[in-house]
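*Asks:* what shape does this take:
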Amino acid sequence: MTTLQGRILTAQGWMTGAISFDRHIHSMERRMGVSDAKTIIPGFIDLHVHGGQGADVMEGLQAIGQLARWHAGHGTTSLLATTMSASVPELKQVLSNIHEASQMPHAGGARVLGAHLEGPFINRNKRGAHPLIPMNEDPSRDILDLCDSDIVRVITLAPETIQNRSVLNKLASRGIRVQLGHSTSSYEEATAALQQGASGFTHLFNAMSGLHHRDPGMVGAAFAQAEYAEIIPDLFHVHRGAMLAAFRAIPKLYCVTDASAASGMPDGTYPLGCQKVFKCPNGVCLEDGTIAGSILTMDQALKNLLEIGLDLEDAIRRLSLYPAEYLGLKDRGRLQVGAFADLIVLDANGQLEQVYGEGVAIEPSHG
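*Replies:* Here you go, the predicted structure:
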């Protein structure tokens, strides 16, 4: 049993005291005279991550383990391994690898909760860094085939590419979160998709129809209708002013990294699915300059949220609690008795001092 003391963000708010845990949290209690120099918060949950430290999800089981360890060193205690557009047979193999990774004993990395299937069911004109993959005229059968197991937790699709919209409700009935993205949908099309079973938006603002006061687009639908959406807070994908507007409009807007294999690596060329991307000082791009994922880690995301004006508790909710709630997880994303011991210790300067994933100590990464 491990016991830590400090200022603790519990499910009910801040307290100063002690937390005791092994794989799960066993007790939390207020204590007089405890220093608040250390801050103990829930581990981060990243629902959109393609890679890290040179490894890409599409490369196989070993790569998934490598990126999970990299992000764990930056405070991510659980994640969804996220795919790139590929053929159905290739995606089935990748999903099998993700399933195997999710079943492995904890080995000092982030827990792989499942898969985020991003592509190929997207609009070719808003595909961003995704390769162009041929699709059937109505890909509903392929979608349901890929989502036939419980490993797919989130799927991103463009509703205008789906003729049989009943597939959205079928996915939702399986507990899969359908996110709208990589899309040219109008406000009306996006709103209809929400009514038909969709529940979120993928990297809000990026690769979707934008907001105009006479043509609100997919961004407008998110602002007007959504409870949940994801956003990339690297201050490169989205201007801070747009981020602040979105935080006011969408109650449980949560943060993802959309990190690529270039995260944690020097400038150079790295894999992103079947394509090569180029790391530059601000992020990752294709050769033609198209933004291609990020180099973000969740500890840096926290710093960025604080820099643009969010308070610490609000920022942490958007990195841990809201993504957990979105997936329906009651044992992660918050510090309470019975939950997994996924937690982070920050020092007096707000830097990561220690990370615990399911009670296993993970040394922070520096770099």
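*Asks:* contacts and neighbour counts: CA atoms only from here.
*Replies:* OK.
*Asks:* what number of residues lie near residue 303?
*Replies:* Residue 303 has 17 neighbouring residues, counting by other Cα atoms under 10 Å.
*Asks:* what strand or helix carries it?
*Replies:* helix 298-307 (DSSP states H and E).
*Asks:* and residue 14, by the same measure?
*Replies:* strand 13-21.
*Asks:* does anything pack onto that strand? Which helices or strands?
*Replies:* Contact analysis of strand 13-21 by 3 or more Cα pairs under 8 Å, 6 or more residues apart in numbering; DSSP states H and E lists strand 2-10, strand 25-30 as its packing neighbours.
*Asks:* could those be laid out in CSV, adding distance to residue 88 and mean neighbour count?
*Replies:* Formatted as CSV, the helices and strands packed on strand 13-21 follow (distance: least, Cα to Cα, whole Å; neighbours: other Cα atoms under 10 Å):
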stretch, distance to residue 88, mean neighbour count
strand 2-10, 43, 19
strand 25-30, 40, 17
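*Asks:* would you do the same for the sequence below? I want to compare the two.
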Amino acid sequence: MTKNARHAVAAPNVFDGVAVLPDHAVVIEGAHIADVVPMDSLPSSMPVLVLGGDTWLAPGFIDVQVNGGGDVLFNDAPSASAINTIAAAHRRYGTTGILPTLISDTHDKMCAAMLAAQAAAADNPSVLGIHFEGPFLSPGKPGVHNPQMFRKPDAADLELLTGWPAGNVLVTLAPEQVPLEFIAALSQAGVRVSLGHSMATYDETQAALQSGMTGFTHLFNAMRPIGSREPGPITAALEAPAAWFGMIVDGVHVNPEVLRIALRGYGHPMLVTDAMPPVGGKRRSFTLYGNEITVRDGRCTREDGTLAGAAIDMASCVRNTVCDLHVPLTKALCFASTEPAEFLGLGTVLGRLAPGFRADMVAFEPIEVDVLETWVAGVPNEMAEQEAATG
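*Replies:* So this is what the prediction gives:
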């Protein structure tokens, strides 16, 4: 079976992004899905991979916040090869699309990261764009970011951020630190704008939403908390039916009970990993801004205890969403695929298993969400790894 020939992948449970279809098959032609049909209706001449047991087949996961993976940190290596290493590390956990994420850095580093993402995306369908988390952030909520990198945006920043019309550029910023006109200009150019590392008030957040902002980066973390007289950005996020908020469901960043409250709001939840180099890697430590970051007991922290991203993969986020947030598996899968696809404006080509959509899929057993295989643009991960190994 070649990767371009018309073939099918069948499973006892096919979740197409809307419903679970028992004993169905996804027919693949080239990089796209040709049809989703009952298994017994497939032509006898068609090559079929039949997944056994209680296997589920679902849309591939999309992670819009990936700082690193495979022992590589994007900030340290803003190159196409580094991005490909990061994407490959996450693909083993069902992630078929990523936004490599640059943590607050210099303008020159941002330019290098943009060129790297463009080069990687030209050859690697897993690379959907780029996420700049900063540097237009609040000194009052720096998290692990270096406040010395924080600055106000200028014309050169706007030119850079709007210079990739074919890509998906996401910018996390603190709206109180930038002019509303900057948010509007980004939005009008097709750039996704997300609030994060911010001390914005509720009114400032509402003004940003009205100017085109549609996202909230790792909700609850590094943002003004809800107050009795100042509701802040979290309240605005939960009230906004046209906005998406990222959730790091690792049991460390946010208490599960708090996230369960967030799920009762009107905003659209989506899972993110905020992953650092140890995900899919061999080392349990790395450096950021010259500081050693270590993973212990599931926490990725600086020596002073400050959280520094996460050491979790998307499959584990899905499992935790089911087990800790008491969310049905189908809804958790949507949080990992359909919702981020919609957030990025890719909801007509990614995030579902339907004719015309790209054949990005993940097969897994449903109890622990152990990933068995991942397909990106119709190519199984096993084949992709073999091709990478042979050059």
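*Asks:* about what we covered before: buried residues in the strand holding residue 14 of structure 1, which are they?
*Replies:* Going by neighbour count (16 or more other Cα atoms under 10 Å), the buried part of strand 13-21 of structure 1 is 15-21.
*Asks:* equivalent analysis for stretch 325-336 of structure 1, please.
*Replies:* Buried residues in stretch 325-336 of structure 1 (16+ other Cα under 10 Å): 325-326, 331-336.
*Asks:* among the residues you listed, which two are most distant?
*Replies:* 326 and 336 (18.0 Å; Cα to Cα).
*Asks:* turn the buried residues of strand 13-21 of structure 1 into JSON lines, including distance to residue 196 of structure 1.
*Replies:* Conversion of these to JSON lines gives the following (distance: Cα to Cα, whole Å):
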{"residue": "15", "distance to residue 196 of structure 1": "42"}
{"residue": "16", "distance to residue 196 of structure 1": "45"}
{"residue": "17", "distance to residue 196 of structure 1": "46"}
{"residue": "18", "distance to residue 196 of structure 1": "46"}
{"residue": "19", "distance to residue 196 of structure 1": "43"}
{"residue": "20", "distance to residue 196 of structure 1": "44"}
{"residue": "21", "distance to residue 196 of structure 1": "42"}
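*Asks:* among those, which one lies nearest to residue 223 of structure 1?
*Replies:* When the buried residues of strand 13-21 of structure 1 are compared against residue 223 of structure 1 (criterion: Cα to Cα), the nearest one is residue 15, at 33.7 Å.
*Asks:* now do the contacts for the closest one.
*Replies:* By Cα atoms under 8 Å, 6 or more residues apart in numbering, the contact list for residue 15 of structure 1 reads 7-9, 30.
*Asks:* tell me the one of these nearest residue 59 of structure 1?
*Replies:* So of the contacts of residue 15 of structure 1, ranked by how close each gets to residue 59 of structure 1 (Cα to Cα), first place is residue 9, at 37.1 Å.
*Asks:* alignment lookup: that closest one to structure 2.
*Replies:* In structure 2, residue 9 of structure 1 lines up with residue 15, judged by TM-score structural alignment.
*Asks:* mind listing what that match touches?
*Replies:* The contact partners of residue 15 of structure 2, taken as Cα under 8 Å, 6+ apart, are 21, 56-59, 330, 353.
*Asks:* and with 7 Å instead?
*Replies:* Contacts here follow Cα atoms under 7 Å, 6 or more residues apart in numbering; on that basis residue 15 of structure 2 touches 21, 57-58.
*Asks:* again, but for residue 291 of structure 2
*Replies:* Contacts of residue 291 of structure 2 by Cα under 7 Å, 6+ apart are residue 302.
*Asks:* how near is it to residue 283 of structure 2?
*Replies:* 15 Å (Cα to Cα, to the nearest Å).
*Asks:* do residue 329 of structure 2 as well
*Replies:* 31 Å.
*Asks:* neighbour-wise, which of the two wins?
*Replies:* More crowded of residue 329 of structure 2 and residue 283, by other Cα under 10 Å: residue 329, with 18 against 13.
*Asks:* the more buried one -> structure 1?
*Replies:* Residue 329 of structure 2 maps onto residue 312 in structure 1, by TM-score structural alignment.
*Asks:* nearest residue to the residue positioned nearest the centre of structure 1 in space, please, no chain neighbours.
*Replies:* Centroid check for structure 1 by Cα atoms, centre = their mean gives residue 47 as the closest residue, at 2.4 Å. Of all residues not flanking residue 47 of structure 1 in the chain, residue 80 sits nearest, at 4.8 Å (Cα to Cα, 6 or more residues apart in numbering).
*Asks:* which residues in structure 2 does the strand or helix carrying the one you found align to?
*Replies:* Using DSSP H and E, residue 80 of structure 1 falls within strand 76-82. Aligning strand 76-82 of structure 1 against structure 2 (TM-score structural alignment) gives residues 95-101.
*Asks:* hmm, back to that, and which of the buried residues of strand 13-21 of structure 1 is nearest to residue 252 of structure 1?
*Replies:* Ranked by distance to residue 252 of structure 1 (Cα to Cα), the buried residues of strand 13-21 of structure 1 are led by residue 15 at 23.4 Å.
*Asks:* tell me how far that closest one lies from residue 177 of structure 1.
*Replies:* 33 Å.
*Asks:* repeat for residue 139 of structure 1
*Replies:* 18 Å.
*Asks:* now residue 62 of structure 1
*Replies:* Per Cα to Cα, residue 62 of structure 1 is found 27 Å from residue 177 of structure 1.
*Asks:* what about those two, which has more around it?
*Replies:* residue 177 (24 against 14).
*Asks:* quick one: map the more buried one onto structure 2.
*Replies:* Match for residue 177 of structure 1 (TM-score structural alignment): residue 192.
*Asks:* which one is that match nearest to, not counting chain neighbours?
*Replies:* Per Cα to Cα, 6+ apart, closest to residue 192 of structure 2 is residue 170, 4.6 Å.
*Asks:* the one you found pairs with which position in structure 1?
*Replies:* So, by TM-score structural alignment, residue 170 of structure 2 is matched to residue 154.
*Asks:* before we move on, what about residue 353 of structure 2?
*Replies:* Checking TM-score structural alignment: residue 353 of structure 2 goes with residue 335.
*Asks:* which residue sits closest to its match, ignoring its sequence neighbours?
*Replies:* Nearest residue to residue 335 of structure 1, sequence neighbours excluded (Cα to Cα, 6+ apart): residue 10, at 4.9 Å.
*Asks:* tell me the contacts of that neighbour?
*Replies:* 334-336.
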